[in-house]
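Asker: quick one, what's the 3D model for this:
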Amino acid sequence: MDNVTGANLGFEKEIFDAADKLRGNIEYWQRFLMPKLSKNPKQVVNHMFFKDSPKTRLLLQDNTLNMENLSNVDITGIRLDHGEDIKDFAFHIKDTITINPDESKRDNGYEGKIFLLVDEDVFSAAEGFAYFVKNTEFATIVGTKTGGDGITLGVINSVFLNSGLVFTCTNTLGYDPTGQINEENPTTLDIEIAAYRQSIEIIENMVKN
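Answerer: Sure, this is the predicted structure:
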């Protein structure tokens, strides 16, 4: 994820460029980036569902995931788009992501305006950052519609028996805090602008004014 600053322009802003970042590592934004910039705690609650399979049952061996049998979970109070499809799933995780400010320094946090640039190539870990930013109002999101698939435990790697070709697929049906499937309903924009250079110019004008 690139960082474009406005210090040389005489005003305070941070622009984080996630455009063209196909994937990445959630550890970077969860454990380093947002704790350094946040002044207050931020939290988002997602719901993840999984179908029964040998590979899914391997996940059950990780006790830190708090995965439950769906039959033991009351989801009637949770708003879920296409909730009728959940009957085909076997397991559930309530995924609470909490970001606490890094208070190791007295001047922790960032006081200026923050912008996040995105486009259709933003998905996986980069999308996870984008939708977290959107749902916590941490930054203004600028660009074009993202690719989604940011609420997931990763991908499953499998092999075609005849050809030996390896393929991957997501292992999670991930719902964001609004009850929408993130892969079908990627992060919505605050400002939709197709041209990268135009995005930078509009951000600069917004901050100056």
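Asker: can we go C-alpha only for contacts and neighbour counts from here?
Answerer: OK.
Asker: not counting its neighbours along the chain, what's nearest Thr140?
Answerer: Phe115 (4.7 Å; CA to CA, 6 or more residues apart in numbering).
Asker: that neighbour: helix or strand, and which one exactly?
Answerer: Taking DSSP states H and E as the criterion, Phe115 maps to strand 113-118.
Asker: name the helices or strands packed onto that strand?
Answerer: When contacts are defined as 3 or more CA pairs under 8 Å, 6 or more residues apart in numbering; DSSP states H and E, strand 113-118 sits against strand 13-17, strand 140-143, helix 196-208.
Asker: packing partners for whichever helix or strand comes after the second one?
Answerer: Tracing the chain past strand 140-143, the next element assigned as helix or strand by DSSP H and E is strand 155-159. If contacts are counted by 3+ CA pairs under 8 Å, 6+ apart, strand 155-159 sits against strand 166-170.
Asker: please generate a structure for the following sequence too, so the two can be compared:
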Amino acid sequence: MIGMYTPLKIRRSKNHQRGFTLVEMIVSLGLFTVLVLSVTGALLSMLDANRKATAIRASMDGVNFALDDISRNVRTGWNYTCISTEDTNTSTLIAPTTITACNTLATGGGIKVETSAGTMEYYFNPPSGTTFGVINKGFRDNDGTASYAAVRLTPEDVNITSASFYVMGNNLVGDGLATDQPRVFVSITGTSGGKQQLQSTFQLQTLSAARIPGGQP
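Answerer: All right, here's what the predicted structure looks like:
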């Protein structure tokens, strides 16, 4: 007896023949777009933070240079006096036990220090309108034969909003020694970074003491 062979018919599911539906495509593209936007936003935030950090670092380097210049001349100088503006010769020595806030004597305020190289003047010009506040530095020969125009000591993209100079235990004239070691305290507040989105507020302070308590070497 010869058996009969009946071939099997394979039915293909319609689900295997169709592609993505429009809804699936929209969902996939939406998820991909969200992912790309998230990564791009994170990258832009990192770049913005890096620009701000770079701008702040550059500005603060300039401010630190100004404070270092003041401290260096205070340490090696003598006869600290308070001044209100550049080229002031009417200031008197501060008593050894007196703490004087130079900025209370006049608008701005500053100090004058005698050094072996000449007389250094540091004073604060407050901000006015769109003009930034600055710390200026003036210089004159000790014998008074020559003086030089003051120069800006702080960076152009830094706005010094307030600056305070304090003189403590200043040197005595004559042969006597100061009862306290002369010191100068400087406090500076301002904003760094020229553009609004890069600005950052800072406050720096420094205290410097004279290496020669008895006055001029």
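Asker: got a TM-score for the two of them?
Answerer: The TM-score (TM-score structural alignment, normalised by the length of structure 1) is 0.20; 76 aligned residues with a CA RMSD of 5.7 Å.
Asker: related to what we said a few turns ago, what's the closest of the helices and strands packed on strand 113-118 of structure 1 to Lys36 of structure 1?
Answerer: strand 13-17 (12.8 Å; CA to CA).
Asker: which other helices and strands contact that closest one?
Answerer: Checked by 3+ CA pairs under 8 Å, 6+ apart, strand 13-17 of structure 1 has strand 2-5, strand 113-118 packed alongside it.
Asker: what's the burial count for Leu44 of structure 2?
Answerer: Using other CA atoms under 10 Å, Leu44 of structure 2 is surrounded by 12 other residues.
Asker: tell me which helix or strand it sits in.
Answerer: Using DSSP H and E, Leu44 of structure 2 falls within helix 22-76.
Asker: winner for burial among the helices and strands packed on strand 113-118 of structure 1?
Answerer: Most buried of these by mean neighbour count (mean count of other CA atoms under 10 Å) is strand 140-143; its value is a mean of 23.
Asker: helices or strands up against that strand?
Answerer: Short answer (3+ CA pairs under 8 Å, 6+ apart): strand 140-143 of structure 1 packs on strand 113-118, helix 125-136, strand 191-192, helix 196-208.
Asker: one more time with 10 Å, if that's ok
Answerer: Contact analysis of strand 140-143 of structure 1 by 3 or more CA pairs under 10 Å, 6 or more residues apart in numbering; DSSP states H and E lists strand 13-17, strand 113-118, helix 125-136, strand 191-192, helix 196-208 as its packing neighbours.
Asker: okay, buried residues for the third one please.
Answerer: It stands for helix 125-136 of structure 1. Using 16 or more other CA atoms under 10 Å as the test for burial, helix 125-136 of structure 1 gives 125-135.
Asker: on that earlier part again, export the helices and strands packed on strand 140-143 of structure 1 as TSV, with columns for distance to Asn69 of structure 1.
Answerer: Shown next, in TSV, are those (distance: least, CA to CA, whole Å):
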stretch	distance to Asn69 of structure 1
strand 13-17	39
strand 113-118	36
helix 125-136	25
strand 191-192	40
helix 196-208	45
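Asker: and Ser187 of structure 2, how far is that from Phe165 of structure 2?
Answerer: Distance, Ser187 of structure 2 to Phe165 of structure 2, by CA to CA, to the nearest Å: 7 Å.
Asker: the more surrounded of the two?
Answerer: Phe165 (23 against 15).
Asker: helix or strand for that one, which one?
Answerer: strand 159-168.
Asker: count of neighbours near Ile26 of structure 2?
Answerer: 12.
Asker: that older thread, out of the helices and strands packed on strand 140-143 of structure 1, which is closest to Glu68 of structure 1?
Answerer: helix 125-136 (22.6 Å).
Asker: got the angle for the helix holding Leu44 of structure 2 vs strand 159-168?
Answerer: Computed by axes from the mean of the first three to the mean of the last three CA atoms, to 10 degrees, the angle separating helix 22-76 of structure 2 from strand 159-168 equals 30 degrees.
Asker: circling back: now distance to Thr98 of structure 1 too, for the helices and strands packed on strand 113-118 of structure 1, in a markdown table please.
Answerer: Listed next are those as a markdown table, based on distance: least, CA to CA, whole Å:
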| stretch | distance to Thr98 of structure 1 |
| --- | --- |
| strand 13-17 | 20 |
| strand 140-143 | 20 |
| helix 196-208 | 28 |
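Asker: select, out of these, the one closest to Tyr175 of structure 1.
Answerer: It's strand 140-143; of these, that one is closest to Tyr175 of structure 1 (CA to CA) at 20.0 Å.
Asker: tell me the buried residues in stretch 30-46 of structure 2?
Answerer: Quick answer for stretch 30-46 of structure 2: no buried residues (16+ other CA under 10 Å).
Asker: please verify my assumption that Phe16 of structure 1 contacts Leu117.
Answerer: Yes - counting by CA atoms under 10 Å, Phe16 of structure 1 touches Leu117, with 6.1 Å between them.
Asker: and the gap between the spatially closest residue to Thr168 of structure 1 that is not a sequence neighbour and Thr96 of structure 1?
Answerer: Among residues not flanking Thr168 of structure 1 along the chain, Asn157 sits closest, at 4.6 Å (CA to CA, 6+ apart). Using CA to CA, we find Asn157 of structure 1 at a distance of 26 Å from Thr96 of structure 1.
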